[in-house]
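# Would you be able to build a 3D model of this:
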Amino acid sequence: MTSATTTSALRRLQRWFQAQCDGDWEHGEGIAIETLDNPGWSLKVSLADTPLEHKAFAELKRDYESETEWLTCFLRDGKFMGACGPQKLEEMMEVFLTWAEES
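Okay, here's the model as predicted:
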């Protein structure tokens, strides 16, 4: 097993965040996880001044017709954006982390 499969998505996201913190980045950029009213979750990760800033990402839409199992991720305005159903937060973080750790 790789460390990606044995370490939780939250722990990996914390490590990615900490690796970006350079005394400046964390003051104007960052990560936001919020609830949605449909219900669900949103994830916004600023890519400015990170190794991911210019990296391509293929938009993902999964089970979009489902009320609870849906997931979408894309890049917009220098940010990784994700939204998902109420039980898909960890999977959405995994999508970001798999993409972020691929290099």
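# Going by C-alpha atoms from here, please, whenever you check contacts or count neighbours.
Fine.
# Quick one: residues contacting residue 43.
31-34, 80-83, 92-93 (Cα atoms under 8 Å, 6 or more residues apart in numbering).
# and it, which of the three is it?
Three-state call for residue 43 (DSSP: H, G, I helix; E, B strand; the rest coil): strand.
# how much space between it and residue 62?
The gap separating residue 43 from residue 62 is 16 Å, by Cα to Cα, to the nearest Å.
# those helices in the chain, which residues are they?
Taking DSSP state H, the helices of the chain run over residues 3-6, 9-20, 25-28, 89-100.
# and this one, so I can compare the two:
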Amino acid sequence: MRFIQSWYASNCDGEWEHEFGIRIATTDNPGWHIEVDVRETDLQGVIVPREKLDLPGGGWMIAWSDGSVFQAACGPLCLGYVDALFERMTEGAAAVEGGKSD
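From the prediction side, this is the model:
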């Protein structure tokens, strides 16, 4: 979860982190559920359709974003895949932002 940690730290400005943040919980599947509040960040408004992925070694991940909250659920050994997907989402948003003309 190195990228998500870095992304979180980069958005902490003395105000944002008091209202928004990241929640990570275990599930009884077993697995994880992650919620990253992207409001008031560069990812606000970025929609990611819900997608289920079968991962190596029997792992799994479901992820989506409604433009306000990025959510993912995954198997107990799959947090790295969530981190990588979130990083790709961020890079994609930056590419779109960089291509906008004023």
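# What's the TM-score once they're superposed?
TM-score of the superposed chains, computed with TM-score structural alignment, normalised by the length of structure 2, equals 0.79; 91 aligned residues with a Cα RMSD of 1.8 Å.
# how about CSV for the contacts of residue 43 of structure 1, with neighbour count and distance to residue 54 of structure 1 added?
Formatted as CSV, those follow (neighbours: other Cα atoms under 10 Å; distance: Cα to Cα, whole Å):
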residue, neighbour count, distance to residue 54 of structure 1
31, 15, 18
32, 11, 20
33, 14, 22
34, 11, 25
80, 19, 11
81, 20, 15
82, 24, 18
83, 23, 21
92, 22, 20
93, 19, 19
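# Among the residues you listed, which one sits closest to residue 71 of structure 1?
residue 83 (5.9 Å; Cα to Cα).
# quick one: the closest one and residue 38 touch, right?
No - here residue 83 of structure 1 lies out of contact with residue 38, judged by Cα atoms under 8 Å, at a distance of 10.6 Å.
# Just want the most central residue of structure 2.
For structure 2, residue 86 is the residue whose C-alpha lies nearest the centre (Cα atoms, centre = their mean; 4.1 Å).
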